[in-house]
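>>> turn this into a structure:
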Amino acid sequence: MQQKGKSFDRFTFVPVLNACASLQALEEGRQAHKQIIQCGCEADVFVGSSLVDMYAKCGSMEDAQSVFNKILHRDVVTWTAMILGHVKCGEGHTALKLFRKMQAEGVQPDSFTSVGVLNTCASLVALEEGRSVHEQIIRSGYESVTFVGDSLVDMYAKCGSIEDAWRVFNKMSS
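A predicted model of the protein is given here:
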């Protein structure tokens, strides 16, 4: 596109950032970020979420946080990217703090957010926090989602609550 003189917009940058995230191509992602700043798209929720996700998947949580702070209207995707980035970097306590802050700001977690937080609870052996997330999952109707059920079983088992793990397992349809 650049060689043909075509201009970029927010719709162009999202797949480029997703590719950088998938390849963990941090330097290429930073180059794209510079162009995003030039276009004035950095605060756009879709571009911003993709930037946060790219930096988080590349292990650059400082850059992810910097972008996250500039996004005015954060949605569940933006919050989830930050939370999962901290999970990936082994910063479970920070991920849980962000999860609580997200909810305090009125953003409801989706199934992907819930699974990330359950994985954090499992790694931290945070059974009570995991039970709290499970209650939210039930209220949200995500308990029947297979990968959520898998994460619940895993979390309960790793936290030493085999009874709860079996209870969830036996409720799963597949």
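>>> hey, let's count contacts and neighbours off CA atoms from now on
Will do.
>>> run a quick neighbour tally on the nearest residue to residue 72 once chain neighbours are set aside.
Counting by CA to CA, 6 or more residues apart in numbering, residue 43 is the residue found nearest to residue 72 once chain neighbours are left out, at 6.8 Å. As a burial measure, residue 43 scores 19 neighbours (other CA atoms under 10 Å).
>>> before we compare anything, build this one as well:
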Amino acid sequence: MELFLDMTQRTIELDEFTFTGILSSCACFESLEIGRQNEVTWHSTDEVALASILSACGNAKLLEAGLQFHCLAVKLGLEANLFVGGSLIDMYSKCWSIEDARKIYSSMPEWSVVSMNALISGYALKNIKEAINLLSEMLALGLKPSEITFASLIDACKGSQVILGLQIHCAIVKRGLLCGS
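Alright, predicted model coming up:
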């Protein structure tokens, strides 16, 4: 990364795998700055690349960069794509913009366990009641909650939510999701 930043001419062509790889391996996410400070030519941007980039923005809590990539998703017609939509929900949730995450979720033509988990995870730390409502909605839609679903919920039950945590633990046991079962 430092070698690239020291270059005098910084015009670069990136394919989605290269850029996603840079994002994934760079703990400080300087690669997002490369896109802002330099002329970047994309060979193609598909839903997998965009989903990975949005995920990196969420993990680094880079809402402004995530907003820019959300605009790109809209421009490319990928906002309603299952992968991109799930990553948008995840990014907004991790950046504490749960209302925007909910808007994306509500506008998606279909939902998956992944998109619902992203929203449940976002709500779990701010509004456990809404997270539980989403779990009920997930079940009503016939989607099977995963280990991630329950991990998000159980993590939110610290402190005063011990009884709820025990109930969630019972659901985990009942579904056979304990380690080694």
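>>> which position in structure 2 pairs with the residue nearest to residue 72 of structure 1?
Residue pairing (TM-score structural alignment): residue 43 of structure 1 is matched to residue 80 of structure 2.
>>> now do the contacts for residue 36 of structure 2.
Counting by CA atoms under 8 Å, 6 or more residues apart in numbering, residue 36 of structure 2 touches no other residue.
>>> that one: what secondary structure?
Classification of residue 36 of structure 2 by DSSP: H, G, I helix; E, B strand; the rest coil places it in helix.
>>> distance check, it against residue 93 of structure 2.
Distance, residue 36 of structure 2 to residue 93 of structure 2, using CA to CA, to the nearest Å: 23 Å.
>>> can you find the partner of residue 115 of structure 1 in structure 2?
By TM-score structural alignment, residue 115 of structure 1 lines up with residue 151.
>>> quick one: residue 124 of structure 2 and residue 149 touch, right?
No - with contact defined as CA atoms under 8 Å, residue 124 of structure 2 and residue 149 do not form a contacting pair (10.0 Å).
>>> now do stretch 100-113 of structure 2: which range of structure 1 does it align onto?
Taking TM-score structural alignment, stretch 100-113 of structure 2 hits residues 63-76 over in structure 1.
>>> mean shift of stretch 48-57 of structure 2 relative to structure 1?
Its aligned residues in structure 1 lie a mean 1.0 Å from stretch 48-57 of structure 2 after superposition (mean CA distance after the TM-score superposition for structure 1).
>>> how about that stretch, which residues of structure 1 does it hit?
Going by TM-score structural alignment: stretch 48-57 of structure 2 matches residues 11-20.
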